[in-house]
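Participant: Okay, here's the prediction I keep looking at, along with the sequence it came from:
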Amino acid sequence: MIKVLMSTYNGEKYIREQLDSILNQEDVDLSILIRDDGSKDSTLDILKEYKERYSNIEYYSEPNIGCGQSFYKLILDAPKSDYYAFADQDDIWDSNKLSQAISKLEGVSEDKPTLYCSWIRPVDKELNIIPFKETDPIDANLGMALTQAIAPGCSYVFNDILLEAFKKQGIDNIDIHDWALFRVATALDSYIYFDREAYFSYRQHENNLIGSQHNFIGHWIGRFKRFSNKDYQNIRSRMAKKLRDVYYNDMSQENREKLDTFVNYDSNISSRIKLIRDREIGMIKKSDNLIFKILVLLGRV
């Protein structure tokens, strides 16, 4: 049994296609739990229509709290299931998306937290494929999770062990739900499977963009602005401190030491240099990693 968790907000334009693609999943026993985050368009009417047509859909609506906390509220409210999957409101899933994910997690010890994630297939509003340069990810570990997520949450499938562990995080400590879940998974040495195949179309539109091409100078200026944006300034160190506050006693000694290196990086210049020199802590793309190291020196991670 797998429970699909979806947060909606003003999603009337694409949500029918996404719900249909989820309901058309093959070889899985699924149900869908939807939390609407205060939509002001016809999203709730569409959800009501689908609930009346399909017995495996439940939804509820609450005041707007933002995407990350809305998904975390779903985590808290989700009934018991073998597996869970995050779903965006505007993608389209291949019919074997969930069955492929579950097949990669089956056979892992039942008492071990597990997480599946995958590549994306970017498409435009009309579902035309957008060329996208894939970057080979390094092995998923805490050092990488402290700086970025390995894949978007809409590719995630995870078991109930990881869900229960994630509940300890607390809703006030949630910023970006999928990144937060990935940090917890790596901190607890979960089994993580990264699939280099994509089983869903990741729709790009005015409210959901993974970036555009720039000239060389614009490329670097854009990256630096993105990493040093005041809304995200020191977000990584803040999130690392939250992780330490909640999960430190559940972590291996190796992960504790790595987390301490990150959390304490701003104590003095030698601590910053120690973080920069740690090859297991950093970002996948070389250009991103260079900017990350510059921000470490500036004390703005």
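Facilitator: The structure has been received and is ready for your questions. Numbers count the residues shown, from 1 in each chain.

Participant: contacts, neighbours, all on C-alpha from now
Facilitator: OK.

Participant: give the contact list for I15.
Facilitator: T43, Q89, D90 (Cα atoms under 8 Å, 6 or more residues apart in numbering).

Participant: The first one: what's it in contact with?
Facilitator: Applying Cα under 8 Å, 6+ apart to T43 gives the contacts T8, Y9, N10, G11, E12, I15.

Participant: how about the nearest residue to it, chain neighbours excluded?
Facilitator: In this structure, T43 finds its nearest non-sequential neighbour in E12, 4.8 Å apart by Cα to Cα, 6 or more residues apart in numbering.

Participant: neighbours around N159, how many?
Facilitator: For N159, the count of nearby residues is 22 (other Cα atoms under 10 Å).

Participant: now do the one 10 residues further on
Facilitator: Applying other Cα under 10 Å, we find 19 residues neighbouring Q169.

Participant: That one contacts V246, doesn't it?
Facilitator: Yes. Between Q169 and V246 there is a contact under Cα atoms under 8 Å: 6.4 Å.

Participant: still on that earlier bit, okay, and the residue nearest to T43 sits in which element?
Facilitator: Counting by DSSP states H and E, there is no helix or strand that carries E12.

Participant: Next up, a structure to set beside the first:
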Amino acid sequence: MKRKSVSVAMAAYNGQQYIQQQMESILKQLHMDDELLISLDFSTDNTEYIVQKMAEKDDRIQIVHGPSLGVLKNFENAINLAKNEILFLSDQDDVWLDGKVERILKEFEDEQVQVVMHDAAVTDENLHIQISSIFKERNVKLGVKENILKNGYRGCCMAFRQSLKDDILPFPKTIPMHDQWIGLVGELTGKNVLVPEVYLLYRRHSKNETDLKHAGILQMLRWRKDIYTEIEKFKKKKGFKSS
């Protein structure tokens, strides 16, 4: 069976400290017909210089201007422009572990599979492991209701089919984060898979765009209401039975 082509959709912004290491960990797993597509929001550091210099040496790197409207819109831009069969999402400051791409692609041999998410280890800024398994720490599981009440989907660990873009884009304006939306839509339209192996060092540092900590109770309730409302709209649009 011919290997499916891969696009890695990365959102970047002021990421000079770690982005080269992340790009190197990705590129060594990509084939020549794959791409690393970086949506680069206007940055005030050397991020653009770093990625441009790397792109000069590697045709698989594609750089596009981001909308500079926040992380969701930046990822939306990257996903929209990604061209290959399977899309992997990537933050700018993590490290992919060897074997990630090939292991995840195996799951897409099942044509019903829409989204695949693997486990990750949480590290400090120097890649010293603080939590050995996000799956265990967060009790990650599949299920639409489960992931509305307590989202376990994490974009940096996800891959999905090109065909899913028709259902997930544009991102609804009120969703908390893109990864939860992608995961839930994947469950409603096909089958999602959790891969228990760790294939990412999830680096946490002072400038992360996202946080592992819980928001306040009122904010969490608003987010749950918002994502539930958007999912119900999606189900109605697709003719699915409402909960």
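Facilitator: It's in. Values in this document were obtained by computation on a predicted structure and should not be read as measured data.

Participant: So after superposing, what's the score?
Facilitator: Once superposed, chain against chain, the TM-score is 0.87 (TM-score structural alignment, normalised by the length of structure 2); 235 aligned residues with a Cα RMSD of 2.3 Å.

Participant: follow-up on the earlier one: buried ones among the contacts of T43 of structure 1?
Facilitator: T8, Y9, N10, G11, E12, I15 (16 or more other Cα atoms under 10 Å).

Participant: so the residue sitting nearest the centre point of structure 1 is in which element?
Facilitator: Closest to where the C-alpha atoms of structure 1 average out (Cα atoms, centre = their mean) is D178, at 2.3 Å. Using DSSP H and E, D178 of structure 1 falls within helix 177-187.

Participant: For the stretch 51-200 of structure 1, just list every one of the helices.
Facilitator: In the stretch 51-200 of structure 1, the helices defined using DSSP state H, counting those that start in this stretch lie at 67-77, 97-105, 142-145, 160-166, 177-187.

Participant: any chance of those helices in CSV, with distance to I273 of structure 1 too?
Facilitator: Output for the helices of the stretch 51-200 of structure 1, formatted as CSV (distance: least, Cα to Cα, whole Å):
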stretch, distance to I273 of structure 1
helix 67-77, 32
helix 97-105, 38
helix 142-145, 15
helix 160-166, 32
helix 177-187, 23
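
Participant: These: which one's closest to I276 of structure 1?
Facilitator: helix 142-145 (11.6 Å; Cα to Cα).

Participant: is it true that D45 of structure 2 touches V51?
Facilitator: No. Between D45 of structure 2 and V51 no contact is recorded; they are 11.8 Å apart, counting by Cα under 8 Å.

Participant: Give me the more crowded residue out of these two.
Facilitator: Neighbours were counted for D45 of structure 2 and for V51 using other Cα under 10 Å; V51 has more, 20 against 13.

Participant: ok so, going back, so what corresponds to the residue nearest to T43 of structure 1 in structure 2?
Facilitator: Taking TM-score structural alignment, E12 of structure 1 has Q16 as its aligned residue in structure 2.

Participant: for that match, what are its contacts?
Facilitator: Neighbour list for Q16 of structure 2: D45, N46, T47, I50 [criterion: Cα under 8 Å, 6+ apart].

Participant: Tell me the spacing between it and Q22 of structure 2.
Facilitator: Using Cα to Cα, to the nearest Å, Q16 of structure 2 is found at 11 Å from Q22 of structure 2.

Participant: do G152 of structure 2 as well
Facilitator: 23 Å.

Participant: just D34 of structure 2 next, same as before
Facilitator: Taken as Cα to Cα, the span from D34 of structure 2 to Q22 of structure 2 is 16 Å.
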